[in-house]
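>>> Could you work out the structure for the sequence below:
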Amino acid sequence: MRRLIATLTGVAAAVLIAPATATTANAQAKAATPLDALTQRLVKDHGIKVTSRYTLGWKGKTELDWRESGSVQLGPAGIVASDTTGRYVRYPDRKQAKEMAKPGRALALQNATYVSGPYYESCLPEGKTWIRYTGKHALVPGPSTLVDILDRRSYKALLATTSVKRPGGKVDGTATTLYTGSIAYGTVYKLSPVLQKMPGWKPNAALAKVKVGWKLWLGKDLLARRLITTFELKAGRDFSSWKNVVDTKYSSWGAKVSLTAPSASEVVDENDLGTDLPDSRDLTTMVPSMASPER
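Next comes the predicted model:
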């Protein structure tokens, strides 16, 4: 957090994704722990495919529904880059719902983010298909998840809060074991560069103690197949709960993934487009400002 992929023409990003095989260079002996299994897959120019869904509910009604899908490039240190496309299937502001439903693609590299797709078309000059964001507007590479289990520190912290393990049935045809537990929101925030960058997500003392419930499905190879995180925020005069759920699936572990910047001839810099320009985070933030924990 699941994908609705837009058909985009003139894509200049060099993307290579190929299925992993038993003879790939990163073939490893069977891992002893889930963290070991992840570590074995942190190989240069390899990665995974992800699909995510984020929903925000209030009084039993879904107010917001965000879907995205794409690929993530990994390396020895963790996430290197990501290429995802997402859209709002449901948006709380009905006047903006049609616009926010337009797909937007985000190619997030280490020092810049390139965006494209119908959501940005009205801002693009003729002959350009990508907008480059840098600095505070650039995205941290990775899928839209609350807990980044592709980061070793975050994954280790999550696994340390495991309370139950049991058979998890099949996820996309793969037999799994289901791990469940809960982790403090303050711990999640402390370990997440993504949340630290998003306005409104820094917790106060009370919010830091809020428990994030989680369910993690692991295959026999101990690699993650699905992660669901859930937490609730009390708001309003009646202290109604805003329920936040992020559901992410992981597949094609060990696939070859190489993401590079689009051709310079098809890119326009955000600074050359003036002020009437969507922030790159509008379609890639997990939660809009109206769902801020401090609201």
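>>> Every contact and neighbour count from this point should use C-alpha atoms.
Will do.
>>> Show me the helices in the stretch 1-150 of the chain, by range?
All helices of the stretch 1-150 of the chain, identified by DSSP state H, counting those that start in this stretch, fall at 34-41, 94-100.
>>> Run the chain-centre distance for the shortest one.
Here helix 94-100 is found 22 Å from its chain centre; the criterion is CA atoms, centre = their mean, to the nearest Å.
>>> Then the first one?
The chain centre lies 19 Å from the centre of helix 34-41; the measure is CA atoms, centre = their mean.
>>> Does anything pack onto it? Which helices or strands?
In terms of contacts (3 or more CA pairs under 8 Å, 6 or more residues apart in numbering; DSSP states H and E), helix 34-41 is packed against helix 152-159.
>>> got the buried residues for the helix it packs on?
If you call a residue buried by 16 or more other CA atoms under 10 Å, then helix 152-159 has these buried ones: Arg152, Ser154, Tyr155, Ala157, Leu158, Leu159.
>>> quick revisit: Leu109 is nearest to which of the helices of the stretch 1-150 of the chain?
Set against Leu109 and scored by CA to CA, these come closest in helix 34-41, at 19.4 Å.
>>> Including distance to Ser144, could the buried residues of helix 152-159 go into JSON lines?
Formatted as JSON lines, the buried residues of helix 152-159 follow (distance: CA to CA, whole Å):
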{"residue": "Arg152", "distance to Ser144": "17"}
{"residue": "Ser154", "distance to Ser144": "15"}
{"residue": "Tyr155", "distance to Ser144": "15"}
{"residue": "Ala157", "distance to Ser144": "19"}
{"residue": "Leu158", "distance to Ser144": "17"}
{"residue": "Leu159", "distance to Ser144": "20"}
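>>> Scan this structure for its longest strand.
If you go by DSSP state E, the chain has its longest strand at strand 240-259.
>>> Tell me, how many residues neighbour Val212?
A total of 21 residues lie near Val212 under the criterion other CA atoms under 10 Å.
>>> so how far is the host helix or strand of it from its chain's centroid?
Using DSSP states H and E, the element containing Val212 is strand 211-219. Distance of strand 211-219 from its chain centroid, counting by CA atoms, centre = their mean, is 16 Å.
>>> who touches the very next helix or strand once past it?
Downstream of strand 211-219, the first helix or strand assigned by DSSP H and E is strand 224-235. If you take CA atoms under 8 Å, 6 or more residues apart in numbering as the criterion, strand 224-235 is touched by 34, 146-147, 171, 210-219, 240-251, 293, 295.
>>> buried sites along strand 224-235?
Ala224, Arg225, Arg226, Leu227, Ile228, Thr229, Thr230, Phe231, Glu232, Leu233.
>>> Next, the angle strand 211-219 makes with it.
Computed with axes from the mean of the first three to the mean of the last three CA atoms, to 10 degrees, the direction of strand 224-235 lies at 170 degrees from that of strand 211-219.
>>> relative orientation of strand 224-235 and strand 240-259 in degrees?
150 degrees.
>>> Between the two ends of stretch 73-83, how far is it?
Start-to-end span of stretch 73-83 (CA to CA, to the nearest Å) is 8 Å.
>>> this one as well, want them side by side:
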Amino acid sequence: MKRILAGLALTTAAALVTAAPAHAAPADPVKALKKQFVAGKGVRIVETARLAVDGKKSSTSKSSGTFLFGKSGVVASDLKNQAPKAAAQVAPPRVITIGGHSYVQGGAFSQDLPEGKKWVRYPGVAAGATYSQMIDVFQPGVLKVLVAKAKSVKGGTYKGALTQDQLAAASHGQKLGGKLGKIEIEYALSVNSKGLVRELRSNWTMDFGVLGKYRSSTSTQYIGWGSKVTIKAPAEDLWIDAKDLGEDSEVPDQLAESSIGAITG
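Below is the predicted model of the structure:
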């Protein structure tokens, strides 16, 4: 009888295993991203960043815009920023980045420009960057590191932490070094069923001495993957190079590429 019962138990167990629904493996975010790199296609973002100094709320800034893809990644972006007056020189109201240049308009960037000029052009700013979000998920190498370093994966959300040096190595192949390089960035990367990024939340803390202890928290949402996108540079007669403005110009001579750059630059 014991043998019969044991046999029934094994048969029942096998039947339950066979009947159990199969769970598909999570989609690879890196592969999902690369599939989006199609000329003329892109994605929109909505971003909110909050900064606290010594535990007290200091400022909130918001950004929105569009990114245009090519065959190997982001080739252009068009972003609008709503930042506090204190950040006016590092968070321009409008930035179009294309062809290795950024065209900036509004606020401190539109003061006393030559007649007929509406934009100031700056060289060498990354098209995939936003003002506040330090992590560029449009870079496959960076996205790969975020997935690999996640300490937990639940409900399509990867949570983990990495240093500025680790982020710089994944992004540019080199480290920052010093105090900045040791800053730890905590992140929560949420993806949909196709592996495409829905939201990225990140935060970092650093003690700047007499300036206070800063804590930055940024949430970026990614909307409409695969949408048709068109981004063009302003007409040539409407912009002037920053280097041609002269020493007496009050327009910033360079752009900050991140929230840390805004504080330290």
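>>> Could you dump the helices of the stretch 1-150 of structure 1 into JSON lines with mean neighbour count and distance to Gly127 of structure 1 added?
As requested, the helices of the stretch 1-150 of structure 1 are exported to JSON lines (neighbours: other CA atoms under 10 Å; distance: least, CA to CA, whole Å):
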{"stretch": "helix 34-41", "mean neighbour count": "19", "distance to Gly127 of structure 1": "39"}
{"stretch": "helix 94-100", "mean neighbour count": "13", "distance to Gly127 of structure 1": "22"}
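>>> Tally up the residues packed near the nearest residue to Ala87 of structure 2 once chain neighbours are set aside, please.
Among residues not flanking Ala87 of structure 2 along the chain, Ala262 sits closest, at 7.5 Å (CA to CA, 6 or more residues apart in numbering). Using other CA under 10 Å, Ala262 of structure 2 has 16 neighbouring residues.
>>> Work out for me the element Ala262 of structure 2 sits within.
helix 259-264.
>>> quick check: longest helix of structure 2.
helix 2-19 (DSSP state H).
>>> how about the most centrally placed residue in structure 2, what does it touch?
By CA atoms, centre = their mean, structure 2 has its centre lying nearest to Asp136, at 3.9 Å. By CA under 8 Å, 6+ apart, the residues touching Asp136 of structure 2 are Gly128, Ala129, Val142, Leu143.
>>> Quick one: map Asp112 of structure 2 onto structure 1.
By TM-score structural alignment, Asp112 of structure 2 lines up with Cys123 in structure 1.
>>> wait, its match sits on Leu273?
Yes: here Cys123 of structure 1 reaches Leu273: they are 7.4 Å apart, a contact under CA atoms under 8 Å.
>>> Of those two, give the one with the bigger neighbour count.
Cys123 (19 against 13).
>>> For Ser110 of structure 2, see how far away Lys62 of structure 2 is.
20 Å.
>>> Just confirm Thr187 of structure 1 is within a helix.
Yes: assessed with DSSP: H, G, I helix; E, B strand; the rest coil, Thr187 of structure 1 lies in a helix.
>>> Show me what it lines up with in structure 2.
Checking TM-score structural alignment: Thr187 of structure 1 goes with Gln166.
>>> before we move on, what about Leu35 of structure 1?
So, by TM-score structural alignment, Leu35 of structure 1 is matched to Val30.
>>> ok now do that match, which residues does it touch?
So Val30 of structure 2 contacts Pro140, Leu143, Lys144, Gly195 (CA under 8 Å, 6+ apart).
>>> Switch those residues over to JSON lines; also include distance to Thr230 of structure 2.
Converted to JSON lines, the contacts of Val30 of structure 2 look like this (distance: CA to CA, whole Å):
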{"residue": "Pro140", "distance to Thr230 of structure 2": "23"}
{"residue": "Leu143", "distance to Thr230 of structure 2": "25"}
{"residue": "Lys144", "distance to Thr230 of structure 2": "28"}
{"residue": "Gly195", "distance to Thr230 of structure 2": "25"}
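>>> once you map these onto structure 1, which are still in contact?
Counting by both residues aligned by TM-score structural alignment, their matches' CA atoms under 8 Å, the members of these that carry over to structure 1 are Pro140, Leu143, Lys144.
>>> Can you find the partner of the first one in structure 1?
Under the alignment (TM-score structural alignment), Pro140 of structure 2 maps onto Arg152 of structure 1.
>>> What separation is there between that match and Ala160 of structure 1?
Distance from Arg152 of structure 1 to Ala160 of structure 1, by CA to CA: 12 Å.
>>> give me the number of residues near the nearest residue to Thr66 of structure 2 once chain neighbours are set aside?
Spatial nearest neighbour of Thr66 of structure 2, excluding adjacent residues (CA to CA, 6+ apart): Arg44 at 4.4 Å. Arg44 of structure 2 has 20 neighbours, counted by other CA under 10 Å.
>>> Please state the offset of the longest strand of structure 1 from the chain centre?
Centroid displacement of strand 240-259 of structure 1 relative to its chain, using CA atoms, centre = their mean, is 6 Å.
>>> Give me the buried positions along that strand.
For strand 240-259 of structure 1, using 16+ other CA under 10 Å, the buried residues are 241-259.
>>> cool, and stretch 131-141 of structure 1?
Of the residues in stretch 131-141 of structure 1, Ile131, Arg132, Tyr133, Thr134, His137, Ala138, Leu139, Val140, Pro141 count as buried by neighbour count, 16+ other CA under 10 Å.
>>> Which ones among the residues you listed lie within strands?
Going by DSSP E, the strands hold Ile131, Arg132, Tyr133 from the buried residues of stretch 131-141 of structure 1.
>>> Let's have those in CSV, adding distance to Tyr179 of structure 1.
Listed next are those as CSV, based on distance: CA to CA, whole Å:
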residue, distance to Tyr179 of structure 1
Ile131, 40
Arg132, 39
Tyr133, 38
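>>> coming back round to it: the longest strand of structure 1 vs structure 2, average offset?
Compared with structure 2 after fitting, strand 240-259 of structure 1 has a mean deviation of 1.7 Å; criterion: mean CA distance after the TM-score superposition for structure 1.
>>> by contact count, what packs against the following helix or strand past that strand?
Proceeding C-terminally, strand 240-259 of structure 1 gives way to strand 267-269 as the next helix or strand, assigned by DSSP H and E. If you count contacts as 3+ CA pairs under 8 Å, 6+ apart, strand 267-269 of structure 1 packs onto strand 130-133.
>>> aligned partner of Val229 of structure 2 in structure 1?
So Val229 of structure 2 corresponds to Val257, using TM-score structural alignment.
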